[in-house]
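Asker: sequence and predicted model, in that order:
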Amino acid sequence: MSLTIRLTTILSLLLFFLPSAGRALKDDNKSHVKATILAEVRSIQAGYPFWVGIKFEMDEGWHTYWKNPGDSGGPIRIQWELPTGFEAGPLQWPYPKKIETPPLVTYGYENETMLLAKISPAQNIPKSDLYQIKAHVRWIECAEACKPGSSSLLLSLKKGGGTPQIHKDHSSLISTYKAKIPLSTSDWSFAATDRGDYISLMLSQDSHNKNSIGTFDFFPNKPGIYQLHNHRSIGIGKNRSKLVIDKVEGSTIPYENLEGILVSDIGWRGPGSEKALQINIPIHKGPGVWSASFLWIALLFAFIGGILLNFMPCVLPVISIKILALTRKGRSSSHENHRHGLLYGAGIMGTFWALLGILLLLRAGGEHVGWGFQLQSPIFVALMASFFFLFGLNLFGVFEIGTGLLRAEEILKSKRKNISEDMTSFFSGILATIVATPCTAPFMGTALGFALVQPIAIAFLVFTFLALGMAIPYYALTLYPAFLNRLPKPGPWMTTLKQVMAFLMWATVAWLLWVLSLQIGSEPLVPILVAFLVLLLSVWIWGKYARPLYSSFLRYGAMIVSFLLGLFGFYWIISTIQGSNPIGAPSLISSQQRDHQIQWKPYQPNEVEKSIDQNHPVFINFTAAWCLTCKVNEKIVFSNEKVISKFREMKIDAFKADWTNKNDIITKALQKYGRSGVPVYVIYDPNDPLNPRLLPEVLTPRIVLDALEAITVKYSS
């Protein structure tokens, strides 16, 4: 809409509430809307209600507005002035049309319309030969420009004997517009679900009823909640339809029900019947749409999920080394153990807060990120792999800087030993949190999904409970060291266990390099592996010569050479990745198109919607190559013959949303289901497509089979 139209609309709205100014404008400008009042009766009788209409006739190209005018304009206002003993019922509005003047959309009337009201005379109205009904009407009329209009209308009716005398012409015209007043009931059933960015409205009717409503649109009663355009009407067979209603982004207007009218191009009771239907439907919260009462559940889920993180394969090696260190210090004072437990927890807490801060900053900048987002960066994956490589070498005894981030006993002199150990405990918490990001423990996904759509204070509260849950098991051991009595006394077995843990670290390196190959291809892995050899040489020199038994010159020279080689190795890794070309999301589909495996389709929202609209059962697998929980589920569950057979038997439309690399479409889809990380598993039952079912993060074949067997409705292929 042009600037002229916008300015005149604003001016008109101001004048609309200033009658004197409106009259002055009316005197100077010809009105393009003519208003008249008419009744369906010629005479009235006490106790007999009758209909009165205010008819509006608009010049070509001009229009007035509905009760919700849309993006501009203002509704028609009618103030009644009635004889004593008369009452006017609610104003009845015929359904409007959508008037689009991009980028604005308004709801209104063109050419002609009529607003109706039922007038009810009391049984004891005063005796009179003539009864006068007055209506003071104001409106906004628009074409290329807008201006206010007004009129004071007078209707005189005489009192008749017996039943009121009908005015045939007026009654016929009023009946025409009464048919345009929205129905209050129909044979259709409705269910509305809040999907976060939009409202999904599902319509259904009994199978014996074969009436089709064709295409239809929604006109909300109130402005500011829903977008006024791009409502998507989707037919799902003869007896079901769906309408997608986008919400206004950032709107703070509260709503509990979907209020407005639905307008069909055929009619709600068959062809030629009433085209409008009034609805007032409770809106159910879909997955990912939370209420404030969910906070306590989210905090509990976060705490439990944090505890379970300690037992995930990402974190278990780190926590095991910490427990070994605690066993070795069994004779230390309880005060010292408590301090280390608190510092370990502080490292976890600080890292969780830092991760949340980064997440919120990136989201505020328009980025679509979630839990584990840093693993979508090839540089971060490579640096993590190199760190775990060095960590394994440290555990294996190739070099000693204490025990890396977990021990620092020999770095400083004895008088500063406590400071060294305190720093080690703090950084151990940081390390444990960083290596936890590829994992999503049970209960954790729900809590994270809730946190990342809440105000900052609540998000920090949820992440705090998650950190407390992760820190509490180790701190409990520092409070109650009697639990450690079940372990063997310190001895050579501890060195052997450390070396076993080193192999677990190197297994993690192999996995991270595989993830890296899916992100940047296999060719850059060769120079990266050479850089790993440089890092190995660096720490070997440190471990061999940076020891007190050598001269200061040799010892410090070895440290400098080792440091420079290490810097060169890391530089080589980063420059190699920066010089590579990301290959996008790895193709996990082509290798799985064999009969004995689930035939996953690449995730595309429109294809998922199409399958749902066709009444197909749908299974969506949100996964990533760097997600350990995802890979375990794929190996144990989605490679299970019974699960594969069930997918084939039920003709499940299976979609795989691979989040290995950054993908805004998948991130938005995760947010739609109330999640911020992977894995996420979603099932759509064709009998209840408005309520997708989310499965737990950790799956078993029985869980998936039970969920699929719950889908009993047959669909047409």
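Answerer: All right, it came through fine.
Asker: use CA for all of it now, contacts and neighbours both
Answerer: Will do.
Asker: what's the burial count for G366?
Answerer: When counting by other Cα atoms under 10 Å, one arrives at 9 neighbours for G366.
Asker: helix/strand/coil for it?
Answerer: With DSSP: H, G, I helix; E, B strand; the rest coil as the basis, G366 sits in coil.
Asker: now do the contacts for it.
Answerer: If you count contacts by Cα atoms under 8 Å, 6 or more residues apart in numbering, G366 has none.
Asker: ok so S120 is a strand residue?
Answerer: Yes. Assigned with three-state DSSP, S120 falls within a strand.
Asker: how near is it to G53?
Answerer: 14 Å (Cα to Cα, to the nearest Å).
Asker: those two: who's more crowded?
Answerer: Taking neighbours as other Cα under 10 Å, S120 and G53 compare with G53 leading, 24 against 19.
Asker: list the contacts of the more buried one.
Answerer: So G53 contacts I37, L38, A39, M114, L115, L116, A117, I174 (Cα under 8 Å, 6+ apart).
Asker: between those, which is closest to G449?
Answerer: Proximity of those to G449 (Cα to Cα) peaks at L115, which lies at 47.7 Å.
Asker: any idea which element the closest one lies in?
Answerer: Using DSSP states H and E, L115 sits in strand 112-121.
Asker: so which bits of that strand are buried?
Answerer: By 16 or more other Cα atoms under 10 Å, the buried positions in strand 112-121 come out as T113, M114, L115, L116, A117, K118, I119, S120, P121.
Asker: find the residue closest to the first one in space, skipping its chain neighbours.
Answerer: What it means is T113. F56 (5.4 Å; Cα to Cα, 6 or more residues apart in numbering).
Asker: and A35, how many neighbours?
Answerer: Neighbour tally, A35, other Cα under 10 Å: 20.
Asker: thought it was touching T64?
Answerer: No. In this structure, A35 is not within contact of T64 by Cα atoms under 8 Å, at 11.4 Å.
Asker: re earlier: now the buried residues of strand 112-121 as CSV including distance to G677?
Answerer: Shown next, in CSV, are the buried residues of strand 112-121 (distance: Cα to Cα, whole Å):
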residue, distance to G677
T113, 53
M114, 54
L115, 53
L116, 54
A117, 55
K118, 57
I119, 60
S120, 62
P121, 65
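Asker: which one of those residues is nearest to M349?
Answerer: L115 (63.3 Å).
Asker: put this beside the first:
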Amino acid sequence: MMTVVRLMALALLLACGLAQPASAQVQAQAPAQAQLRNPATLAVEGPVLPGETVEVAIAFAPREGWHGYWFNPGDAGKGMELRWDLPPGWRAGEPRYPVPETLFAFGFMNHVYKSPYAVLVPLTVPADAAEGPTLIGVRAEYLACSDSLCVRETAELIGNVVVGADGRRDPRFARWEAKIPPRIDATARVEREGETLRIAIPLPQTQALGRPHVFIAEDGLVQYGEQQAFYRGEDRLVAVLAAKGDANPSSLSGVLRFGNSGRGIAFTAERGPVGLGSTTPLEASNAPSIGWLFLAAFVGGIVLNILPCVFPILSLKALHLARAGESESAARRDALAYTGGVMIAVLGLGVLLLALRAGGEQVGWAFQLQQPGIVLALLVLVTAITANLAGVFELPTLAGRRQASGSFATGLLAAFIATPCTGPFMAAALGAALILPTQYALGLFAALGLGFALPFLLLGFVPALRSRLPRPGGWMAHFRRWMALPMGVTALAVLWLAVRIGGWPFAAIGLAIALVVIAMLMGAGRRQRGGRPVGGGMIAGGLAVVLALAVVAPRWIDEVEADAGVLDPADFSEATLAQAKATGRPVFLWFTADWCLTCKVNEKVAIEREATRDAFADAGVIAIRGDWTRSNPAITRYLESKGVAGIPLYVWIDRDGEEQVLPQVLGPDSLIDLAGASPKTPARGTPQ
């Protein structure tokens, strides 16, 4: 039922002549979508197996000047009502809405959508459903408003659900799903204090907020039009909202919006103490400012140079260092070329990441190494570089000569391979880049690239540093060939990654491609040493074979299960994490990938150890691992909820459900100490 305030608001609209006449309302209820101010369509995600759940979308396209409403419309308006026409045994779940906008008009605060949006509804298919297309229908009743009119609209929608394995997924669902706010797994707290409701939302200190706003799902609890105040503390955000009447809820739910980015998080709060101690008002708090985020990205880029992520391009960086001992002009030229390569790669990756996310893809900072096709291309590239460093053939851009193009290519490759793993300081900056306006996001990517290139810029422009390097000489030719060894190890590592990302048949095709490339380059090298031009026919034939193998490679991609490891962790999912927390036992949650060397070093040093396993067993710790080697939307959403864009990420959850984000570089006893300090509690179950 509408609240008194909402009834008064609608009465005011009618009294002012702002509501549509009754005859026009009847016309708007007609099924013809062309007559609607906010026309709706029904879409089905794709085929579904009996007993499983499929998403259906009710997609709206408000006409210019019109808007629709969130399920809690605010002071005025009306939420959507759905009446489903489903076969026996089929069941529709609760609708999921994107993050709404605020609209303040005539003294009323409304929660609206002015641009096209989609409401997603899970549809559960019974286990005995017959295979084949099944007709479903829904009657959607909702309100569409402009600045001068409000119209009750009705859309009669029908669609086909294909039960069975045949069919393709509707690509629009990735875009719609990306607009749904991820629900944080930690429980917020709500408390009545005087005439206000205080809500403490668990949120990392690193999460950029912009100008936040809280939308409460339940009606009648807060005064929507009153100003909201925010206080920032360590890993929590306290929202202070004007309470309505004597509202003192035992629980509530809502959405926290981050500025005007269209992004946010969903939360559930239970009644509990919410103090403002150790917090400061958001305007004067120590929340990350734009300046701090730029500094964090810059410093994170510098630190990245000493992390294990850089090992794959160690050979090229070492050659660049060796060349820096040449003439001052050559050193400056190479330093600028290297920096240019780094900047173009980082900005290019950043632009592509933002474009993919704007298109609805659930991707993070590591997206370039999660694609099997890119892994194959990288295998070809590092194989060619290894052959070049070993002297198999000559390619001026990577042969260690003075040409600036070699330094530029080194910068490109270094940034492409090394940046997917986030290091200290980087996580906060890259997490903010996903929700800030585009110009700020690109600025953060540029700061990261500049920090990554800084050591070589200093070598090129500070003679005192360059004078400490050995002077160039004949030793560089031998040094270059020795550097083929770590690059060869990198080629083997990429081949192993092909196994992990696509299975052995896929990796075998990758190996065949690498062997064809080596044979082609060896032939080119022989012709070069004989003073003859490289044969175009030979290269064309080799490339044709490589292209043919690359075309068939996707057909051989298999799902690869992660190794059990010493801890034998459960695989991450939102349900698994919720079940683990419900046991009342400590939980260690970590996110890793086979292409993240920093992750693998941490696992070797601190996680996958017998001492850690024994400490976890004594304390009853549940281990959960999120493997992000391949793109995983659930993991991406969880990373976003923690304000980060990449891995590694380590989270410790104590028996009370309090979460602690651990450093990205773990010590040998980091986890053992946490387990030892955890009070022992009786288990209430174990996640499956």
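Answerer: That came in fine, so what should we check first? All figures in this text were calculated on a predicted structure; none of them were measured in a lab.
Asker: re earlier: which residues of the second structure does the strand holding L115 of the first structure align to?
Answerer: Alignment note (TM-score structural alignment): strand 112-121 of the first structure is unmatched in the second structure.
Asker: what of stretch 661-674 of the first structure?
Answerer: Under TM-score structural alignment, the match for stretch 661-674 of the first structure is residues 630-643.
Asker: hmm, who's touching the matching stretch?
Answerer: With contacts defined as Cα under 8 Å, 6+ apart, stretch 630-643 of the second structure is touched by 182-184, 203-204, 206-208, 265, 362-364, 367, 370-371, 427-428, 431-432, 501, 572-574, 626, 628, 645-646, 649.
Asker: give the buried residues for it.
Answerer: For stretch 630-643 of the second structure, burial by neighbour count (16+ other Cα under 10 Å) applies to 630-631, 633-643.
Asker: in helices only, show me these.
Answerer: Within those, residues falling in helices by DSSP state H are P633, A634, I635, T636, R637, Y638, L639, E640, S641.
Asker: dump the residues you listed into CSV; add distance to T681 of the second structure as well.
Answerer: As requested, these are exported to CSV (distance: Cα to Cα, whole Å):
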residue, distance to T681 of the second structure
P633, 33
A634, 29
I635, 28
T636, 31
R637, 30
Y638, 27
L639, 28
E640, 31
S641, 28
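Asker: break down the stretch 451-600 of the second structure into its helices, ranges please.
Answerer: 463-466, 475-482, 484-502, 504-529, 536-552, 574-582, 597-602 (DSSP state H, counting those that start in this stretch).
Asker: which parts of the first one are buried?
Answerer: Buried residues in helix 463-466 of the second structure, counting neighbours by 16+ other Cα under 10 Å, are found at R466.
Asker: what's the mean distance for that helix versus the first structure?
Answerer: Its aligned residues in the first structure lie a mean 3.7 Å from helix 463-466 of the second structure after superposition (mean Cα distance after the TM-score superposition for the first structure).
Asker: ok, the second one next?
Answerer: Helix 475-482 of the second structure, aligned to the first structure and superposed, deviates on average by 3.1 Å (mean Cα distance after the TM-score superposition for the first structure).
Asker: show me what that helix is in contact with.
Answerer: In contact with helix 475-482 of the second structure (Cα under 8 Å, 6+ apart) are residues L319, A322, L389, A390, G391, G400.
Asker: list the buried ones in it?
Answerer: Buried-residue list, helix 475-482 of the second structure, by 16+ other Cα under 10 Å: R480, R481.
Asker: chain center to that helix, what's the gap?
Answerer: 41 Å (Cα atoms, centre = their mean, to the nearest Å).
Asker: over to stretch 517-533 of the first structure?
Answerer: Centroid separation for stretch 517-533 of the first structure versus its chain: 36 Å, with Cα atoms, centre = their mean.
Asker: likewise stretch 453-471 of the second structure?
Answerer: 37 Å.
Asker: in that stretch, which residues are buried?
Answerer: A453, L454, F456, L457, L459, G460, F461, R466, R471.
Asker: looking at those, which is nearest T102 of the second structure?
Answerer: A453 (42.5 Å).
Asker: the nearest residue to the closest one once chain neighbours are set aside in helix, strand or coil?
Answerer: Distances taken as Cα to Cα, 6+ apart put T339 closest to A453 of the second structure, at 5.3 Å, once the chain neighbours are dropped. Under the three-state scheme (three-state DSSP), T339 of the second structure adopts helix.
Asker: what's the match for T339 of the second structure in the first structure?
Answerer: Checking TM-score structural alignment: T339 of the second structure goes with G345.
Asker: now its match: how far from T464 of the first structure?
Answerer: In terms of Cα to Cα, G345 of the first structure sits 11 Å off from T464 of the first structure.
Asker: please apply the same query to S611 of the first structure.
Answerer: Counting by Cα to Cα, the gap from S611 of the first structure to T464 of the first structure is 40 Å.
Asker: which one's more surrounded, those two?
Answerer: The neighbour count for S611 of the first structure versus T464, taken as other Cα under 10 Å, is higher for T464 (21 against 18).
Asker: who's in contact with the aligned residue in the second structure for F483 of the first structure?
Answerer: Here F483 of the first structure is matched to L465 in the second structure, going by TM-score structural alignment. With contact set as Cα under 8 Å, 6+ apart, L465 of the second structure has these partners: L458, L459.
Asker: show me what F450 of the first structure lines up with in the second structure.
Answerer: Aligned partner of F450 of the first structure by TM-score structural alignment: A432.
Asker: its match contacts Q207, doesn't it?
Answerer: Yes. The pair A432 of the second structure and Q207 qualifies as a contact (Cα under 8 Å) at a distance of 6.4 Å.
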